[in-house]
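Engineer: Here is my input; please provide its structure:
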Amino acid sequence: MTLPSDPEAKGDPVMDPEADEPENGSPAYPLRLLTLVVVAAAVWGIDLKTKMLAVDHLEWQPPWRVLDGLVYLQLVRNPGAAFGMATGMTWLLTLIALGVVVAIIRLSGRLRSRAWAVALGLVLGGALGNLSDRLFRYPGIFRGWVVDMISVFAPDGQKWPVFNAADSAICTGGALLVVLALIGLELDGTRASRGDDE
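Structural biologist: Predicted structure coming up:
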């Protein structure tokens, strides 16, 4: 009589108890896809709304000091990436953003993990937010300047580059993806065993 083998003893992937079953036909895929879409749509909507408010109320205004100087609100139109990099390569940043959107859409077909759905939704929503600016704002398609409005600790990006809601979502989602990779949680909801390390 043979006893069932312990998958962790062999180092085989085991299901994360927080994730749904990854088999085709399980309810995990549509639920996780819905999570990704809802998170991305919420981030995109918040980003668009805050940019509209910034343009309406901060244009040609001095920085607004809030939270006792922890945050300053001011309108900055950024033709480059974060930290003032790639200022003359707006078209390339647009293509990169498009590539991120396409990559996440392709990955979503294997999505079974709630945590991955949230992380990818944050990155997708942020990418769509800044991509909207690249495509539709001045000075033209693929060359649009991104609207930023949050400067922390000091005005004019003296302490940290001015950013927006989309940037925050991308950084948060990216950090969560790094954590998921470090703990071994896979896109399909499986968790790599640490049996080899024991």
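Engineer: Could you use CA atoms for every contact and neighbour count after this?
Structural biologist: Noted.
Engineer: Against which helices or strands is the longest helix along the chain packed?
Structural biologist: Assignment by DSSP state H gives helix 28-58 as the longest helix of the chain. Other elements packing on helix 28-58 under the criterion 3 or more Cα pairs under 8 Å, 6 or more residues apart in numbering; DSSP states H and E are strand 71-78, helix 114-136, strand 146-152, helix 165-183.
Engineer: Please work out how many residues are found near residue 130.
Structural biologist: By other Cα atoms under 10 Å, 25 other residues sit near residue 130.
Engineer: picking that back up, which other residues reach the helix or strand just after the longest helix of the chain?
Structural biologist: As assigned by DSSP states H and E, the chain's next helix or strand after helix 28-58 is strand 64-66. For strand 64-66, contacts defined as Cα atoms under 8 Å, 6 or more residues apart in numbering pick out 71-74.
Engineer: now the residues you listed in TSV, with distance to residue 173 and neighbour count?
Structural biologist: Conversion of the contacts of strand 64-66 to TSV gives the following (distance: Cα to Cα, whole Å; neighbours: other Cα atoms under 10 Å):
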residue	distance to residue 173	neighbour count
71	22	17
72	24	22
73	23	23
74	25	25
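Engineer: Report the central residue of the protein.
Structural biologist: residue 123 (1.7 Å; Cα atoms, centre = their mean).
Engineer: so what's it up against?
Structural biologist: 40, 169-174.
Engineer: The residues you listed, buried ones only, as a PyMOL selection?
Structural biologist: Of those, the buried ones go into a single PyMOL selection, burial set by 16 or more other Cα atoms under 10 Å:
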select buried, resi 40+169+170+173+174
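Engineer: okay if I get the contacts of residue 123 as JSON lines plus distance to residue 94?
Structural biologist: As requested, these are exported to JSON lines (distance: Cα to Cα, whole Å):
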{"residue": "40", "distance to residue 94": "18"}
{"residue": "169", "distance to residue 94": "17"}
{"residue": "170", "distance to residue 94": "15"}
{"residue": "171", "distance to residue 94": "18"}
{"residue": "172", "distance to residue 94": "20"}
{"residue": "173", "distance to residue 94": "19"}
{"residue": "174", "distance to residue 94": "18"}
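Engineer: To compare with the earlier structure, here is another sequence to fold:
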Amino acid sequence: MILSTAVPVVRRSALALLAGVLVLGYAADQLVKAWAVAALEPGQPRELIGSVLRLHLTRNPGAAFSIATNATWVLTIIAIVVIGATLYVARRLRSRAWACALGLLLAGALGNLTDRFFRAPGGGKGHVVDMLELPNWPIFNVADICVVTAACLIALLAFRGIGVDGTRASGDDAKATEPAGATADGIRPEKSGG
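Structural biologist: Here you go, the predicted structure:
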């Protein structure tokens, strides 16, 4: 017999995973940025893994690929909207995979939003600290890695038809392949002892 509390337990588990991924991603981003600002000089790249990965400190007023460098405040508003929408969607969260994706998305958005508010010139127009450079690729940071990884995970989950609540959206065929009581990503509600 499935307890009526099984769904809240699954939901709490997914929310705890989201929070853990968020905290780890955000902390990693902020710690690496603080280290880069203290240890690196702008315009003086250092090889980390040969010429494959270099450390190259820059301050980016725009988005990825230096897009919208004169519209930093627009990027700040977009980040705030993304965070709000993600938190709204997370209300239905019952999937571990979605918890990881949304946690990464929040970590990346909050990491770069923190720069917008607390780095010069501040007030929502601050420049984001970037320091990782691959050949023939724009310089990026840990927050960018979080956002791109989240986007890939979200696309994969959407392609597989897995909803935020862990169920498949593709209909009876998918439901027939799932074990009774399990969601599409394998979370089973806890059962009672009797």
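Engineer: Structural similarity score between the chains, please.
Structural biologist: The TM-score (TM-score structural alignment, normalised by the length of the second structure) is 0.84; 172 aligned residues with a Cα RMSD of 2.0 Å.
Engineer: The nearest residue to residue 37 of the second structure once chain neighbours are set aside: what's it in contact with?
Structural biologist: Leaving aside its sequence neighbours, residue 37 of the second structure sits nearest to residue 57 (Cα to Cα, 6 or more residues apart in numbering; 7.3 Å). Residues near residue 57 of the second structure by Cα under 8 Å, 6+ apart: 36-37, 40-45, 129-132.
Engineer: Check residue 13 of the second structure too.
Structural biologist: With the criterion set at Cα under 8 Å, 6+ apart, residue 13 of the second structure makes contact with residue 94.
Engineer: what's the longest helix of the first structure aligned against in the second structure?
Structural biologist: Taking TM-score structural alignment as the measure, the second structure aligns residues 10-40 with helix 28-58 of the first structure.
Engineer: quick one: buried residues of that stretch?
Structural biologist: Buried, per 16+ other Cα under 10 Å, within stretch 10-40 of the second structure: 10-11, 13-15, 17-23, 25-30, 32-33, 36-37, 40.
Engineer: same deal with stretch 136-147 of the second structure?
Structural biologist: For stretch 136-147 of the second structure, by 16+ other Cα under 10 Å, it's 139-147.
Engineer: quick one: terminal-to-terminal distance for it?
Structural biologist: 20 Å (Cα to Cα, to the nearest Å).
Engineer: List of residues touching that stretch?
Structural biologist: For stretch 136-147 of the second structure, the surrounding residues in contact (Cα under 8 Å, 6+ apart) are 25-26, 28-29, 32-33, 56, 58, 64-65, 104-109, 111-112, 129-133.
Engineer: that older thread, go through the helices and strands packed on helix 28-58 of the first structure and name the closest to residue 104 of the first structure.
Structural biologist: helix 114-136 (6.8 Å; Cα to Cα).
Engineer: related to what we said a few turns ago, how about the contacts of strand 64-66 of the first structure in TSV, adding distance to residue 91 of the first structure?
Structural biologist: Formatted as TSV, the contacts of strand 64-66 of the first structure follow (distance: Cα to Cα, whole Å):
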residue	distance to residue 91 of the first structure
71	30
72	29
73	27
74	25
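Engineer: follow-up on the earlier one: of all the helices and strands packed on helix 28-58 of the first structure, which lies closest to residue 96 of the first structure?
Structural biologist: When those are compared (using Cα to Cα), the closest one is helix 114-136, at 9.3 Å.
Engineer: which residues in the second structure does the closest one align to?
Structural biologist: Counting by TM-score structural alignment, helix 114-136 of the first structure corresponds to 96-118 in the second structure.
Engineer: Buried residues, the matching stretch. List them.
Structural biologist: 96-117.
Engineer: Spatially nearest residue to the counterpart of residue 176 of the first structure in the second structure (excluding sequence neighbours)?
Structural biologist: In the second structure, the residue paired with residue 176 of the first structure is residue 153, using TM-score structural alignment. Nearest residue to residue 153 of the second structure, sequence neighbours excluded (Cα to Cα, 6+ apart): residue 101, at 5.8 Å.
Engineer: circling back: now the buried members of the contacts of residue 57 of the second structure.
Structural biologist: 36-37, 40, 45, 129-132.
Engineer: Distance to residue 86 of the second structure for these - can I get that in TSV?
Structural biologist: Listed next are these as TSV, based on distance: Cα to Cα, whole Å:
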residue	distance to residue 86 of the second structure
36	29
37	30
40	34
45	35
129	24
130	24
131	27
132	26
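Engineer: Nearest to residue 172 of the second structure among the residues you listed?
Structural biologist: Ranked by distance to residue 172 of the second structure (Cα to Cα), those are led by residue 132 at 45.7 Å.
Engineer: which position in the first structure aligns with the closest one?
Structural biologist: In the first structure, residue 132 of the second structure lands on residue 150 (TM-score structural alignment).
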